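Trainee: Predicted model, plus sequence, below.
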Amino acid sequence: MRKDQTVVEMRGITKRFPGIVANDSISFQVKKGEIHALLGENGAGKSTLMNILFGLYEPDEGEILINEQKVDIKDPKKAIELGIGMIHQHFMLVEPYSVVQNIILGTEPTKGVTIDYAQAVRKVEELSAKYGLQVEPHQLIKDISVGMQQRVEILKTLYRGADILIFDEPTAVLTPQEIKELMEIMRSLVNEGKTIILITHKLKEIMAVCSGVTIIRRGKVIDSVTVKDTTPDELAAKMVGRKVSFSVEKQDANPSDSFLKLSNVQALDNRGILALKNLSFELKKGEILGIAGVEGNGQRELIEVITGLRRVESGEILIKDKPIHNLKPRQISESKVGYIPEDRHKTGLVLDFTVSENMVLKNYFYPEYNKNLFLNYDKINHHAVDLISEYDVRTPSETTPARALSGGNQQKVIIAREVDSDPDLLIATQPTRGLDVGAIEFIHKKLIEQRDKGKAVLLYSLELDEIMNLSDRIAVMYEGRIVGIVDPKKTSEQEIGLMMSGSKSGGEESA
């Protein structure tokens, strides 16, 4: 095969769904041995196009060529036969099964009438070593990290002989360290002759590992460029159709009364191990307090005890001097607390409910939407239409099931619902995870608006840039404790990094 050979070519691909044209006569090419990015806003049509290439959808119009030969990909089995593998944003793994069982599922090698696990393990270990994946074949999926689960998905495609790998938003659920490791894995794959298509909206990753990029906006190709001949600013402008600001503009905070106070809070994790250790801090109205830390240092448990999703073993949590620890989530919500959860699928949305139903999950029982035990769908839908417009939710209609929206637009539904409830305390956990630069800019403005209206905002994010840019104070967590609370204007990422690793404490230190 020639080095410059086109391994994937899609010509005039059109895909329609009820009320929307997801792909509108899209054409693009990928050369052998390159990492080629598909860049676009949430709902631009990137995943739909790659689902067509992988055989999950059939195009209404257009044709596909693999290695310059026209092919008909009617299902994933045909795609796999053609050497195409897809690593989905939401992993397709069976949690109680081991790594090797997941990798060979559906393609089990046999010895007589039994599965030859020894042969499978050898092959998995060989592939793992060859591509630097460092996966332990006998571990159960439920016992390994999200980053390691992604490596299992990569191994699954390699085990099936894939030469063309599609990564769908692969860094959306990874820690910064795992992202760096994934970039190295991708480079290793192309060095071994693989070709990668990267679906993403993260410009930093495109500039780091990609050679080419095709920009899609609202179902149409806007441009295809080589990465070395462009800049993040140019890509962002092409993606959203306007200039995008990467900095967060805000005035100095004017904090007032104390709204949330934690005193010596202790709580257990899901294994029964102490996750929060005598944790104390205070959050005032009119400020954003950022929670920074390496994932797994108690941040999730902290959010859950405040929102009523986890029991407090000792200590107290006060809202306006009234104890709320160990109350039910609905009671805490009715204390004017808004909550943007970390996992939009598990705790943010009811995926089979419509967009409009999801937007009233917190207040469907109010007289405005509920009369004599019957929901007033006229008012519910009218309310949703207003929020869809205000938050630029890309959906065919307000009655579309939430499941049918892109991940970023699902996130916008949650943020619209929580901010519209006019909370005095807004808890935002990973609020921009999976969002494109335009949407991130919009959400950041909304959080600043809440602060400037005198609301208290508690922000938990694994994106240190986001914490530094948005927060008025930053509380750094390490091993279930707050090791320091610092002013972002008077600190640096390096100092916060040392605090996150437990090497340093500082600021308003807590025990």
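Mentor: Happy to help now that I have it. Numbering: from 1, shown residues only.

Trainee: Only C-alpha atoms from now on, for both contacts and neighbour counts.
Mentor: OK.

Trainee: State the separation between stretch 335-349 and the centre of the chain it belongs to.
Mentor: Remark: stretch 335-349 is offset 14 Å from the chain centroid, using Cα atoms, centre = their mean, to the nearest Å.

Trainee: buried residues in that stretch?
Mentor: By neighbour count on 16 or more other Cα atoms under 10 Å, the buried set for stretch 335-349 is 335, 337-342, 344, 348-349.

Trainee: do the same with stretch 193-203
Mentor: Buried residues in stretch 193-203 (16+ other Cα under 10 Å): 194-203.

Trainee: likewise stretch 284-298?
Mentor: Applying 16+ other Cα under 10 Å to stretch 284-298 flags 284-295, 297-298 as buried.

Trainee: which one of those is nearest N264?
Mentor: Checking the buried residues of stretch 284-298 against N264 with Cα to Cα, the nearest one is G298 at 14.0 Å.

Trainee: adding another structure so you can compare the two:
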Amino acid sequence: MADVTHASNAPPAHLAAGTPPILELVNIAKYFPGVIANENVSLNVFPGEIHALLGENGAGKSTLMNVVTGLYQPDAGEIIIDGYGTTFPAPDAAIAAGIGMVHQHFRLVPRFTVAENLHLGWSETPRRLSGKDIEERASALSKKFGLPITPSAVVSSLSAGEQQRVEILRVLSRGARLLILDEPTAVLSPVEVGELFSALRRFRSEGGAVVIISHKLDEIMALADRVSVLRQGRLVGTHQTCDVTPDSLVTEMIGRPVTLATSYPRQSPAPAGGEAEPLSLKQVTVRDAAGVVRLDDVSLALRPGEVLGIAGVTGNGQPELAEVLTGLKAAESGTVYLNGKAANRADPAMFAHAGVGHVPEDRLKRALMPGLSVAENMALREYDRPPIGGRFSFSMAQARKFAQMLADRAGVKLPGTQVQIRGLSGGNQQRLVLEREIRIASHVLVASYPSRGLDIGAISAMRDMLARARDAGVAVVLMSEDLDEIFALSDRIAVLYAGRLMGVMDRADADRESIGALMSGRNLSEAA
């Protein structure tokens, strides 16, 4: 490890030798009850550098950056900015020192406009400004930093990529010299990823420093100058990106080589044909609150013991399809059949009791209650059933026992079931949600982007869990923007484009070219 320590002190190859770092961390430690979040972590970040921070979910990446930004106070070690030791008692002190962080889950006010969000809580916002004035100031900031926005737009109407630009612009407008991004591409389309990377490279070329937390190794290899790897809260290496490979980084992150399987053979015989369809749609159309058609005349049937992959660029009707399949949204027209019977009203409890489980794409907003304990979150779907509860009772002791059982089955190590679930890593949250929903899913499991924001080890575990559900006879619907994942797990592949079902193909008949053509809006005859 001696040469690793040496590498951690060396600036990126494109910077002059002797360039002083903007940030140095010396033996940082952070502990929570029963958990070592960080211990003896030392690394540095230079101006004009994009520095990637890698590690499994729960390795301590976000905790370390929360220490840097003043959200947490270190239990040991020193933070050095521009050569001077410092402490940040609160985030505003870090912001004043030029350090800003854009979190994985955006912290904008949805009902406010872009301009209002940019000026909210900013010391330089004049006391008396008209709406026109703050929009003009927002436009000026947009031009200054090269991040296009619509100042008058209400944040709730923006795409994930547009909201992220607002977050970054808000940080940069406050004079950030060090920009920290936590899983910035997790919910972005490929076009938005390209736009983000262009903005980050421009910021770097102007002397800014970037720390990016990500699990997407291909993006890290293309973007970062150096990469640091955490494992179980400790730094295990810092490298020039040109000196490592994705495989070597995975081995360093996990402690052993891990390769995602390209297929998941059945461990039990496939169900015989002719079995009843547990869930199907016939000519279903759905509109959103603004009256825009999101699903257009969609007919689709699920089969027991099969994975149906839903491919398509994000924003082409996937959320609405998941909501219809799980009883969260009613069809405007057409019919939803649940176990052979029409079920056209929105009733998620009825769907759950009929054996339909759901892993939403945003676990913190749609699957979990962040302020509640692990035990309470795991009991959310079974609080009215023995042994946890009943008509007029609820047993917290049984809820904790139940949560521990789910954690053990999911391979999640807990400091205790009474801790708030927001304190767990994203990967551990996702494993618990998936295990909870598999229990519900006696017939159907709808999994929307289940590997989003997960490291390779957690993705491997998640795929194994989906394959086991399939082998148990469950009809699994897998929505993913990762075609490798779709091809690895699916028995059939359906493609959505602009809310229309472009086609359904057996996996054996599908290839990237035909699926890609359907994703771009061409039909099967054109794709051929």
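Mentor: Sure thing, it's come through. As the structure is a computational prediction, the values presented were derived from the model and not from experiment.

Trainee: quick revisit: select from the buried residues of stretch 193-203 of structure 1 every entry located in helices.
Mentor: L203 (DSSP state H).

Trainee: Sitting in strands, which of the buried residues of stretch 193-203 of structure 1 do you find?
Mentor: 195-200 (DSSP state E).

Trainee: Looking at those, spot the one nearest E41 of structure 1.
Mentor: T200 (8.8 Å).

Trainee: I figured that closest one hits L38, correct?
Mentor: Yes - counting by Cα atoms under 8 Å, L38 is a contact partner of T200 of structure 1 at 6.3 Å.

Trainee: quick revisit: in JSON lines, list the buried residues of stretch 335-349 of structure 1 along with secondary structure and distance to L279 of structure 1.
Mentor: Shown next, in JSON lines, are these (DSSP: H, G, I helix; E, B strand; the rest coil; distance: Cα to Cα, whole Å):
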{"residue": "S335", "secondary structure": "coil", "distance to L279 of structure 1": "22"}
{"residue": "V337", "secondary structure": "strand", "distance to L279 of structure 1": "20"}
{"residue": "G338", "secondary structure": "strand", "distance to L279 of structure 1": "22"}
{"residue": "Y339", "secondary structure": "strand", "distance to L279 of structure 1": "20"}
{"residue": "I340", "secondary structure": "strand", "distance to L279 of structure 1": "22"}
{"residue": "P341", "secondary structure": "coil", "distance to L279 of structure 1": "21"}
{"residue": "E342", "secondary structure": "coil", "distance to L279 of structure 1": "21"}
{"residue": "R344", "secondary structure": "helix", "distance to L279 of structure 1": "27"}
{"residue": "G348", "secondary structure": "helix", "distance to L279 of structure 1": "26"}
{"residue": "L349", "secondary structure": "coil", "distance to L279 of structure 1": "30"}
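
Trainee: Same list (these) but as JSON lines, adding distance to Q89 of structure 1.
Mentor: Shown next, in JSON lines, are these (distance: Cα to Cα, whole Å):
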{"residue": "S335", "distance to Q89 of structure 1": "35"}
{"residue": "V337", "distance to Q89 of structure 1": "30"}
{"residue": "G338", "distance to Q89 of structure 1": "27"}
{"residue": "Y339", "distance to Q89 of structure 1": "23"}
{"residue": "I340", "distance to Q89 of structure 1": "20"}
{"residue": "P341", "distance to Q89 of structure 1": "18"}
{"residue": "E342", "distance to Q89 of structure 1": "15"}
{"residue": "R344", "distance to Q89 of structure 1": "13"}
{"residue": "G348", "distance to Q89 of structure 1": "17"}
{"residue": "L349", "distance to Q89 of structure 1": "17"}
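
Trainee: Contact partners for whichever residue in structure 2 pairs up with R473 of structure 1?
Mentor: Using TM-score structural alignment, the partner of R473 of structure 1 in structure 2 is R492. Counting by Cα atoms under 8 Å, 6 or more residues apart in numbering, R492 of structure 2 touches 306-309, 504-507.

Trainee: swap in E509 of structure 1?
Mentor: By Cα under 8 Å, 6+ apart, E509 of structure 1 lies in contact with 482-485.

Trainee: neighbour-wise, which of those residues leads?
Mentor: Among the contacts of E509 of structure 1, the one with the most neighbours (other Cα atoms under 10 Å) is I482, at 30 neighbours.

Trainee: and that one, what element?
Mentor: Counting by DSSP states H and E, the element that carries I482 of structure 1 is strand 481-486.

Trainee: for that strand, packing partners?
Mentor: Strand 481-486 of structure 1 sits against strand 274-284, strand 473-478, strand 506-507, with contacts defined as 3 or more Cα pairs under 8 Å, 6 or more residues apart in numbering; DSSP states H and E.

Trainee: The residue of structure 2 most remote from its centre and L181 of structure 2: what is the separation?
Mentor: Here the centre of structure 2 is the reference, and by Cα atoms, centre = their mean the most remote residue is R128, at 38.6 Å. From R128 of structure 2 across to L181 of structure 2, the span is 32 Å (Cα to Cα, to the nearest Å).
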